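Engineer: next one to model:
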Amino acid sequence: MNLNLDSVVAVSTHQRESLQSLKNRFTSHVDYSKNSYRITAIIQFEHEMENGMQAILNNDANYTFASRPITFGNHSKLSVRELYLSMPVLNGHFLTIGKQQVVWGKADGVKILDVVNPQSFNEFTLEDFGQSRIPLWMVNLELSLGDDLFQILWIPDTSTHQLPVFESTYGFTAPRFSPPIPRDIPIQFKENKAPKTRFKNSDFGLRWSSFVGGWDIAVNYLYHFEDQAIFSTELLSHNATVLEITPEYYRSNLCGGSLSKPVGNITFRTEFAYKTDQRHYQQANELLVSDELSYVVGLDYFAWTDTLLSVQLIQQRLLDVKDETLFRAVNETSFSLLLRRSFWQETLTTEVLWQQNTNDNDGLVRPKIQYVYSDRLTLTAGLDIFYGDERGVYGQFADLDRLYLKARVSF
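Structural biologist: Next up, the predicted model:
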């Protein structure tokens, strides 16, 4: 059994002595193996002491009953992060049953194929994806046939993205994430219309991967409910005028794939996803439905000892759409730059990640330094710096730059 204590403090750099986050997270990781069978359990207890983040803890309508954390007041929660049984089946094949994460794609800081599990956006995208992903109850069958690996997923767990409530620190304000709401009109939220846990509402996924001619190749398909809620609005006039808002979820098909190949000191990689029936808000308080093509092209350069330079170009295109009334561009382009270098036999690591949206001219810069003092203690310090217009994905948080300190103690 492994037990970790992660302590985090984050302080706003815009408002002196303004505390954004102060929390402790206890994680117990248990593995039990017998013969070829293995049971893995990850239990987590989290205590958040800062008011700006407390509002997230009771915001659990996105979870199905079997996945919902247990909350204690408005400060603490206990959750089963993962709980699954892994075992061989037939000859050379593998079956994993239980609550787990499945990661598709390897893009830095963005998700193109990595959509099997929903995500918590309580801290926007600042938290590590391994922690912000919401594990799901599923059946994961991997069939090994020579150099080919086939993965089959059945996911009856219909938990969705956990979105921050409006009063929390990272509550979304950019108009692309919510419909236009008239001023001075009372708002009434209806019950979240997340799909119920029934067989007909299950998600299904397929993945084929292989190594062909020096290329790592994968082809992915996912039939699923989009995890992002779409807020429909209706103006009601009875005794008084009220704007009724209903979170709804819609089916989509994802077809995609990935390629990667090392050539000397450079690794070329790309991944893409074609998604059907994507919904986007328009200024006329209507929804536009369109298929969308997203892709990332990346180069990883390992020319210097213990140093990685990674660049990515990311594009998202709405197909057969010329509508100029959307709150997002029909064709969106962004890029990222990651520079990482290790020192002292990889005990000290420095890193900076820059993400920039060229349409809205906003972005995020994340310098970080990590020191592994011993097997039992790791220290991390970093900055999260937002910039740009408040209508942008990153610019909406331009006043929320922060300095954070983390300490991980292992027992």
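
Engineer: only C-alpha atoms from now on, for both contacts and neighbour counts.
Structural biologist: OK.

Engineer: immediately after the helix or strand where Q356 lies, which helix or strand?
Structural biologist: In this structure, Q356 sits in strand 348-357 according to DSSP states H and E. Using DSSP H and E, the helix or strand that follows strand 348-357 in sequence is strand 362-374.

Engineer: which positions within the helix or strand just after that next one qualify as buried?
Structural biologist: Beyond strand 362-374 on the C-terminal side, the first helix or strand identified by DSSP H and E is strand 377-387. Applying a neighbour-count criterion of 16 or more other C-alpha atoms under 10 Å, the buried positions in strand 377-387 are T378, L379, T380, A381, G382, L383, D384, I385, F386, Y387.

Engineer: let's see this one next to it:
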Amino acid sequence: MSFSTLGLSDEIVRAVTARGYTEPTPIQMQAIPAILRGSDLLAGAQTGTGKTAGFTLPLLQRLSEKRISDLPSHPPIRSLILTPTRELAAQVEESVREYGKHLNLTSMAIFGGVNINPQIRRLKSRVDILVATPGRLLDHLQQRTVDLSHIEILVLDEADRMLDMGFIRDIRRIITKLPQRRQNLLFSATFSNEIKSLAQTILNNPVLIEVAPPKATTELIDQKVYRVARDRKSELLTHLIKQHNWFQVLVFTRTKHGADRLCKQLTQGGITALAIHGNKSQMVRTQTLAKFKDGKVQVLVATDIAARGIDISELPQVVNFDLPDVPEDYVHRIGRTGRAGTAGAALSLVCVDEYKLLADIEKQMKRSLPQEEIAGFEPDPNAKPEPIQRRSPRSQQPKATVTPGRSSSGRPRQR
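Structural biologist: Reported below is the predicted structural model:
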């Protein structure tokens, strides 16, 4: 099946072909016709399934079908795409521009961490498609610099991650500013009770699509676990990088402090490494990611949330320096390698504190992961597990005016 058989215009198919895509992925084959029919959509899809094109292509098609003469003299914002992070917002908006380059449609991305004034000036001109993070969009709504009263299509991308970050109240506030009659598209890697509750409040008789992770996640990625003493992890990682001469290694840590500490340790070991997380300014994050993509930095250390939106087509190596608290995040992490049919490798450095997390991941994946130990870095067989420093999930947060992960204003902080 080709993209043209899905009902997309020649202009869109030409742009898709220019990016090297000739056949739609499973989620695209199901989502595109449903969206073109005007149906609401509840889609379960993980990283690497092609979901971004799954909603941007039909969105562009539907908006382009309405003639300019049918619109007001100052065309309003017609589609809103909400994403959890700045990087993902920039990536989605880039896809909108690329796929819509032969159409008479305009787009922009707005997110925090940068000066709001250029965004205000840009919003005064024509913007058909707005890609935004919830926090910065609320800033614009409060300043009355954005009008969402003519939105025709709403997209919630990675809705589960937005809920994890505490954006649910922001999302509900934004939705009150939208017209009641609109098309709603919700994409989520998992369908938690919160996601189902949100879907029930905003979706109207939605089409349900669930797409399994691409084969690359489970079949083309060489997964391995190294059991290691908790205080020898950074030394082992340095050893492995040098021994195998790895370049473009994406390393995940549990916390921002842990990311910075690991970067310092790797640098001291003669390995170029930079960190990306919510305490970095947007300019620094953008520059860091560009250096990593260009191969100027050997190792990029990231927290889960900051890594959302990092899209490198042939990333060879992913390392879990810390195992994630949530088993589903393991699949998200390793799914950043082995894309588009290429081989990839994902390894995890696991200490005694994380054996339970490893068991949960193996249960989720319904398979055991091969385990090894390297001489000189073996764990002490008599070591006892210690409590793990966690990211304070919302279910465990104490009741307080300022909760972990939120600013004094109550708005979620980016990690």
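
Engineer: can you pull the TM-score for these?
Structural biologist: Both chains were compared after superposition, and using TM-score structural alignment, normalised by the length of structure 1 their TM-score is 0.28; 203 aligned residues with a C-alpha RMSD of 7.5 Å.

Engineer: one step back: residues contacting the strand holding Q356 of structure 1, please?
Structural biologist: Around strand 348-357 of structure 1, the neighbours that count as contacts under C-alpha atoms under 8 Å, 6 or more residues apart in numbering are 332-343, 362-372.

Engineer: what angle do that strand and strand 362-374 make?
Structural biologist: Angle of strand 348-357 of structure 1 versus strand 362-374, following axes from the mean of the first three to the mean of the last three C-alpha atoms, to 10 degrees, is 170 degrees.

Engineer: where along the stretch 51-200 of structure 2 do the strands fall?
Structural biologist: 79-82, 107-110, 129-132, 153-156, 183-188 (DSSP state E, counting those that start in this stretch).

Engineer: and these: which comes nearest P26 of structure 2?
Structural biologist: Proximity of these to P26 of structure 2 was assessed by C-alpha to C-alpha; the nearest stretch is strand 183-188, lying at 14.4 Å.

Engineer: point out the other helices and strands that that closest one packs with.
Structural biologist: Helices and strands touching strand 183-188 of structure 2, as assessed by 3 or more C-alpha pairs under 8 Å, 6 or more residues apart in numbering; DSSP states H and E, comprise strand 41-44, strand 153-156, helix 159-164, helix 193-202.

Engineer: buried ones in the helix or strand just after the last one?
Structural biologist: Read it as helix 193-202 of structure 2. Moving toward the C-terminus from helix 193-202 of structure 2, the next helix or strand (DSSP H and E) is strand 207-210. In terms of neighbour count (16+ other C-alpha under 10 Å), strand 207-210 of structure 2 has its buried residues at V207, I209, E210.

Engineer: helices or strands next to strand 207-210 of structure 2 in the packing?
Structural biologist: In this structure, strand 207-210 of structure 2 makes packing contacts with helix 26-36, strand 41-44, judged by 3+ C-alpha pairs under 8 Å, 6+ apart.

Engineer: could you verify my assumption that D384 of structure 1 touches L364?
Structural biologist: Yes: D384 of structure 1 sits in contact with L364 when judged by C-alpha atoms under 8 Å, with a separation of 7.0 Å.

Engineer: what sits against the closest residue in space to V8 of structure 1 that isn't next to it in sequence?
Structural biologist: Distances taken as C-alpha to C-alpha, 6 or more residues apart in numbering put K406 closest to V8 of structure 1, at 4.6 Å, once the chain neighbours are dropped. With C-alpha under 8 Å, 6+ apart as the criterion, the residues that contact K406 of structure 1 are D6, S7, V8, V9, L379, T380, A381.

Engineer: on that earlier part again, buried deepest among the helices and strands packed on strand 207-210 of structure 2, which one?
Structural biologist: When you average the neighbours per residue for each of those (mean count of other C-alpha atoms under 10 Å), strand 41-44 leads with a mean of 23.

Engineer: packing partners for that one?
Structural biologist: When contacts are defined as 3+ C-alpha pairs under 8 Å, 6+ apart, strand 41-44 of structure 2 sits against helix 26-36, strand 183-188, strand 207-210.

Engineer: go with 10 Å
Structural biologist: For strand 41-44 of structure 2, the helices and strands in contact under the criterion 3 or more C-alpha pairs under 10 Å, 6 or more residues apart in numbering; DSSP states H and E are helix 26-36, helix 51-64, strand 183-188, helix 193-202, strand 207-210.
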